[in-house]
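Participant: Sequence and predicted structure below; questions after.
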Amino acid sequence: MIRKLLIANRGEIACRIMRTAKARGMKTIAVYSDVDASALHVRMANEAVRIGAAAPSESYLKIDAIIEAAKLTGADAIHPGYGFVSERAAFAQACEEAGIVFVGPPASAIAAMGDKAESKRRMIAAGVPCVPGYQGDDQTDARLSKEAKAIGFPVMVKASAGGGGRGMRIVNVASELEAAIASARKEAENAFGDGRLLIEKAVTGARHVEIQVIADMHGNVIHLGERDCSLQRRRQKVIEESPSPVISPDIREAMGAAAVEAARAVGYENAGTVEFLFDPAAQAFYFLEMNTRLQVEHPVTECITGLDLVELQLGVAEGKPLPLKQEDVTLSGWAIEARLYAEDPAHGFLPQTGRIAALQFSDGDGVRVDAGVETGDEVTAFYDPMIAKVIASGATRDEAREKLASALEKITLLGLTANASFLVELLRDETFAAGRADINYIEANLARLAPPPAPVSALEAALAAAILMDRRPGDLLTGWNSRGDCAFPLKMQYGESVLSVSVIATRNSLTTLLEEESATVEILSAANGVIRYCNGARIGSACFSREGETIDLKTGAHARRFIDITYAPASDAGAGADVVKAPMAGAVTGVFVKSGDAVKKGQIVIAIEAMKMEHKLAAPRDGVIAEVLAAPGDQVAIRTKLVSLGAA
């Protein structure tokens, strides 16, 4: 019996695991890094233990520190969640050696499935369908090239020890192969310390379909149906659903049976996911890999089966037999999940960092939210920028899809840019609505799916101006000229743009002129982060937050950030083309120039890494490097000046 459960993770998955553990009467223990000392998962836990500094390598990846925290608090089990140490065989082994229950599979199963080449060899031996390819020990460029040509292009070059899309390249023609092998090997060595590669036939038009399995310690293995995770960007899942719109009952049965055989082939126990590529044209599926942990997208399976996967995991870890057989598993309705990230789709999906000024979801009525943050929490550059998972379920796919789109539109998130509008665009896209979007769909249609935001309207400018004029919360009219009109200019920074707004204020209303558009509003109230206004015959409301001269405003589907620069010093005016600034908080990973170097516009001068992604920054114009203000390893804040340019 598990009495005290330590969760070796953070964010939404730690919170989600705690909810089930507490419902089972277990005490929960959180671990945290320095930047997570007041995080939501820490606040939810019965106890919390600091395990190190902010960088994952100094905290959430430190196996010894996590084991020590479990011993210190008397935990009798550890749940790893997903990511971090969840798929490290060494961690499962360390738990076993310490006499602590690991809520997951045996170390041997993790090791077998963690190596793509080894797992593929085992699957072939077990009769599980696999993509034609090469996974041999001869890793010379010549052998890899020979095998790729024998398989036939297009092919996938993949890191044997990889995951999360890293160390993966698609090669369409032979002339691209040499560069793809070199770059995939280098990325694999940097990410995993293992440069081994395998070659597979690329399945064009494929769907990513995965099967949820769970196995107990008594030889029972069942599957819980499929999830379709075809909507991906840069090999990262964006939207997931269950069931799949392209899987027939016969394919589901065959794929489920193959997943069960895959689990049996490695002596699997606990929850896991077997991923397949499905070719709709050929009605064929091929083993891709097995994730030896709970998946991010597990809630869609819970919604259509009525099961709690974490509860099943805990029961298996306690040595109990599965409480149901395969014939007891029923799938009812449809569920779709969207991953809400702090990222800016209009600017290359740049990760966003900072304090969440306001966060409110519309859940209930078939909508579930698994969040890892609340209003006032901080999103940092050290970890994945996920804010929440939003899941909707309904009797039909269209019902679930529309519920999810509506729930995403109703989210209030101020202080950070997020991808909610992009997710809504995907959900209402005709191809996705028809169930025809494959794994390449987002990349092929990105310009249409992530368009630039609509221009700021005069109404939005009027509301921002009204909030800026308020010097005492709750009294929006303070400082207005009670004897008549008061006209003045207002300058607001919006992204990289400067908005010049003409404002005319009376005792009862405010009119703004922005370029050729004007708007007049009467402010009815402004309290508790909501401003109510009358614009002509229309009464509306918007959510807002203010910190100093910075305003976050959400009207309808649009969330904007304005900074009042009317009285800001002009020292930086016109300097945009003379400096390279950090587009987000992160760590400098490379500096490619020095003072005195001549550079061309577009030349890469510096690189920073944030949230597991590297961003290379280019010179904004031709010139000579005047000063380099950062060095590799430096932690920098957003908009920090990194490099300055002198005359050409």
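Facilitator: Yes, it's here. Numbering: from 1, shown residues only.
Participant: For the rest of this, base every contact and every neighbour count on C-alpha atoms.
Facilitator: OK.
Participant: Start from the N-terminal end of the stretch 451-600 of the chain and give the helices.
Facilitator: Using DSSP state H, counting those that start in this stretch, the helices of the stretch 451-600 of the chain run over 458-469.
Participant: Just give the nearest non-adjacent residue to residue 198, would you?
Facilitator: Excluding the flanking residues, the one nearest residue 198 by C-alpha to C-alpha, 6 or more residues apart in numbering is residue 135, at 4.8 Å.
Participant: Check the burial of residue 23 by counting its neighbours.
Facilitator: Residue 23: 10 surrounding residues under other C-alpha atoms under 10 Å.
Participant: Equivalent analysis for residue 270, please.
Facilitator: Using other C-alpha under 10 Å, residue 270 has 28 neighbouring residues.
Participant: got it, and residue 52?
Facilitator: Residue 52 has 20 nearby residues by other C-alpha under 10 Å.
Participant: And for residue 42?
Facilitator: 23.
Participant: The strand or helix carrying it: how far from the chain's middle?
Facilitator: Residue 42 belongs to helix 40-44 when assigned by DSSP states H and E. Helix 40-44 has its C-alpha centroid displaced from the chain centroid by 20 Å (C-alpha atoms, centre = their mean, to the nearest Å).
Participant: Run through who's touching that helix.
Facilitator: 10-12, 14-15, 18, 30-32, 36, 48, 372-374, 377 (C-alpha atoms under 8 Å, 6 or more residues apart in numbering).
Participant: this is the comparison structure:
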Amino acid sequence: MIETLLVANRGEIACRVLRTCRDLGVATVAVHSDPDAGALHVRRADAAVRLPGAAPADTYLRGDLIVAAALAAGADAVHPGYGFLSENAAFARAVEAAGLTWVGPPPAAIEAMASKTRAKRLMGVAPLDPAALTEADLPVLVKAAAGGGGRGMRVVRDLSALAGEVAAARAEALSAFGDDEVFAEPYVAGGRHVEVQVLADAHGTVWALGTRDCSLQRRHQKVIEEAPAPGLPPALADELCATAVRAARAIGYTGAGTVEFLVAADGTAHFLEMNTRLQVEHPVTEALYGVDLVALQLRVAEGAALPPEPPAPRGHAVEARLYAEDPARGFAPQTGTLHALDVPGVRLDTGYAAGDGIGVHYDALLAKAVAHAPTRREAVRALARALERARVHGPATNRELLVRTLRHPEFAEPGRVDTGFYDRYLADLTAPAPGAGHAAVAAALAEAASRPGPGAWRNLPSAPRTRAYTGPEGAGGSDGPAAHVVRYHRTRDGYALPDRPGVRVVSAAPDLVRLDVDGVVRPYAVTAYPVPGGAGTVHVDAPTGSHRFTPRPRFPDPAERTAPGSLLAPMPGTVVRVADGVAQGARVEAGRPLLWLEAMKMEHQVTAPAAGVVTALHAEPGRQVGVGALLAVVTPDPPGGTAQPAQRPEAADPSGEPARPEPTDPPGE
């Protein structure tokens, strides 16, 4: 029997494992990096051991430190969660060599499936050699052999781009996994990502717990998952489950694992890989079958036998991943304080609580919201409504994108969605949020209500008061969040809105404003989070959705400007590489990749905004930058196309801060 379990992970999955341990009466030990010293998984564990440092390579990827932590804390078992060392055979062997119970498959089974190329050969599929590809092989998907989660993955449609994409994939794979091996496979446009959950014991029983559909992805990373895979022909579902069981038996698998397939539009299934661990999306299978996969993992690790057959599935389950990111601007990760996280009515798996900080060192996943209902339509409706009514206060998130996705007509049709969904609809799904104007009115009136009322009596009517906001972030389109200007009068009878016919203020308090819009009254809950010396944020939660605003200063500082062609960091992160040939004085074409930033396990490409000359470069690999840090300046070619000689512009501050020229314009409204 396992008495004390060390969870060799962090965040949401660590909290998930801790929850099951609490239910089973198993004591727990957490490990943490320095940025995670106060994290939720540390607070919820019975004991915690520090892993000195911040980078994963120095902390959560140090198997020797984790084994030592388990021994020091008196743990007798280790659960790896997902990611980090969960599919590392050497770590599994080290755990067992230390006399600890490994909650996972045998190291030999991990090894058999650890490399995607070896796994494909085991399943009778020949991976493609990128060096031998011809035009006839295109399009292909270049992938990291040792990777996952979209890292080291590139779509190649043009043979001339192959060498560059392979080099980029190798560089990213080496950085993420310590292994630069890549391979290629046919790129199936319009395919569905379908997987099968398996669970096996050491007594010969292997369960196939049905299918999951994970086709809704951004940057090759999953966003919405559901079980069972909708619209899949029963014969095909049975075939995939049988193939998954054969794969598990072939390598002597025990514990939980997932076999992944790509299903083409014609119904042809292509084996992708086997993940020898628990998947992020495992809650939809738990809801569908009424099981606790973590509890079953622990029981299998203790030597227990599974029943001959799994429970019967019931209903339908849908999961949405809530990320701290801005979908309208390339899914750029966001940082800051999470002030509130409340998604009522559905299961919520998270590694954060109100007041926690969201940093730059790990991925942007905040939580997973899961709905289960008798039918798919009911489950989707419940999840969309729960997210719409949720209180998620803090940095910008993809919440609005999730709600719109769940309500999209194509998603409503079972089996219609494929991996190209966001390529087709992202612009529409990130358009300015409806109702933002009324929410901005509520924000302005709540702020006004928090201040004292009007002073002395006036003989003439006063000019309207004005309040301006930027936002909501995450739904303002690629040109940035929209600006909202609210003009109002404060009278002895309440508030009046001279610019908004059809809108009447029913009541206004610092935390709640009720507006009558064309005869329909709706409440707007307003919560302001001021920042000393800054604008802070205002969150407005309404029955029709939520909005996040940033108050704009009444007198903008004209010094808040940058030189033309300045490239500022869109997020905090680390410069991982600079493109070959990019240096001060180099000439570049519009759209050429200049450098890559890594933040929250994702790489973001920074490109030249126009053809011109690189007149400043403040990016070198390994440099940590904050939002708005000056990375480079590309001085555009003048009209007529004659390039200017390279020179260092006055705006290029070597400190890396954006240029701040002396103000010359008088302040205005």
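Facilitator: Great, that's in hand. For clarity, every value in this text was computed on a predicted model and none was experimentally measured.
Participant: TM-score for the pair, please.
Facilitator: The TM-score (TM-score structural alignment, normalised by the length of the first structure) is 0.87; 617 aligned residues with a C-alpha RMSD of 3.0 Å.
Participant: distance of residue 257 of the second structure from residue 104 of the second structure?
Facilitator: Going from residue 257 of the second structure to residue 104 of the second structure by C-alpha to C-alpha, to the nearest Å gives 9 Å.
Participant: check the fit of the longest strand seen in the second structure onto the first structure and give the mean distance.
Facilitator: Scanning the second structure for the strand with the most residues, using DSSP state E, yields strand 206-218. Strand 206-218 of the second structure, aligned to the first structure and superposed, deviates on average by 1.4 Å (mean C-alpha distance after the TM-score superposition for the first structure).
Participant: And that strand, how far out from the chain middle?
Facilitator: 19 Å.
Participant: residues in the first structure matched by that strand, start to end?
Facilitator: Mapped onto the first structure using TM-score structural alignment, strand 206-218 of the second structure covers residues 221-233.
Participant: Could you do stretch 366-384 of the second structure as well?
Facilitator: Aligning stretch 366-384 of the second structure against the first structure (TM-score structural alignment) gives residues 387-405.
Participant: So what touches that stretch?
Facilitator: By C-alpha under 8 Å, 6+ apart, stretch 387-405 of the first structure touches 12, 299-300, 303-304, 332-342, 366-373, 407-408, 423-424, 427-428, 433.
Participant: one more time with 7 Å
Facilitator: For stretch 387-405 of the first structure, contacts defined as C-alpha atoms under 7 Å, 6 or more residues apart in numbering pick out 12, 300, 303, 333-342, 366-373, 424, 427.
Participant: mind listing the strands in the stretch 351-500 of the first structure by residue range?
Facilitator: 354-355, 358-360, 367-371, 378-379, 386-394, 412-414, 486-494, 497-505 (DSSP state E, counting those that start in this stretch).
Participant: how about stretch 41-60 of the second structure: buried residues?
Facilitator: 41, 42, 44, 45, 48, 49, 50, 51, 54, 59, 60 (16 or more other C-alpha atoms under 10 Å).
Participant: my bad, should have said stretch 494-506 of the first structure
Facilitator: Here stretch 494-506 of the first structure shows 499, 500, 501, 502, 503, 504, 505, 506 as buried, counting by 16+ other C-alpha under 10 Å.
Participant: quick one: that stretch to chain centroid distance?
Facilitator: 33 Å.
Participant: neighbour count winner among residue 257 and residue 104 of the second structure?
Facilitator: Higher neighbour count among residue 257 of the second structure and residue 104: residue 104, with 27 against 24, using other C-alpha under 10 Å.
Participant: which residue is nearest the middle of the first structure?
Facilitator: The first structure has residue 386 as the residue nearest its centroid, 4.3 Å off, counting by C-alpha atoms, centre = their mean.
Participant: who's sitting farthest from the centroid in the first structure?
Facilitator: Furthest out from the centre of the first structure (C-alpha atoms, centre = their mean) sits residue 483, at 53.0 Å.
Participant: Report the contact partners of it.
Facilitator: Under the criterion of C-alpha under 7 Å, 6+ apart, residue 483 of the first structure has no neighbours.
Participant: re the thing from before, ok, now how distant is the residue nearest to residue 198 of the first structure from residue 584 of the first structure?
Facilitator: From residue 135 of the first structure over to residue 584 of the first structure the distance is 39 Å, taken as C-alpha to C-alpha.
Participant: ok, back up a step: want to try TSV for the buried residues of stretch 494-506 of the first structure, with distance to residue 281 of the first structure as columns?
Facilitator: Shown next, in TSV, are these (distance: C-alpha to C-alpha, whole Å):
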residue	distance to residue 281 of the first structure
499	52
500	55
501	56
502	59
503	60
504	63
505	64
506	66
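Participant: so who does the counterpart of residue 50 of the first structure in the second structure touch?
Facilitator: Here residue 50 of the first structure is matched to residue 50 in the second structure, going by TM-score structural alignment. The contact partners of residue 50 of the second structure, by C-alpha under 7 Å, 6+ apart, come to 31, 32, 33.
Participant: mind putting these in CSV, distance to residue 222 of the second structure, neighbour count and secondary structure included?
Facilitator: Compiled in CSV, the contacts of residue 50 of the second structure are given as follows (distance: C-alpha to C-alpha, whole Å; neighbours: other C-alpha atoms under 10 Å; DSSP: H, G, I helix; E, B strand; the rest coil):
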residue, distance to residue 222 of the second structure, neighbour count, secondary structure
31, 27, 26, strand
32, 26, 25, strand
33, 26, 20, coil
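Participant: got those residues as JSON lines, with distance to residue 342 of the second structure columns?
Facilitator: What follows is the contacts of residue 50 of the second structure, written out as JSON lines (distance: C-alpha to C-alpha, whole Å):
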{"residue": "31", "distance to residue 342 of the second structure": "26"}
{"residue": "32", "distance to residue 342 of the second structure": "25"}
{"residue": "33", "distance to residue 342 of the second structure": "27"}
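Participant: Tell me which of these persist in the first structure.
Facilitator: Using both residues aligned by TM-score structural alignment, their matches' C-alpha atoms under 7 Å, the first structure keeps these contacts from the contacts of residue 50 of the second structure: 31, 32, 33.
Participant: thought the second one was touching residue 47?
Facilitator: When you say that, I think you mean residue 32 of the second structure. No. Counting by C-alpha atoms under 7 Å, residue 32 of the second structure stays clear of residue 47, with 10.9 Å between them.
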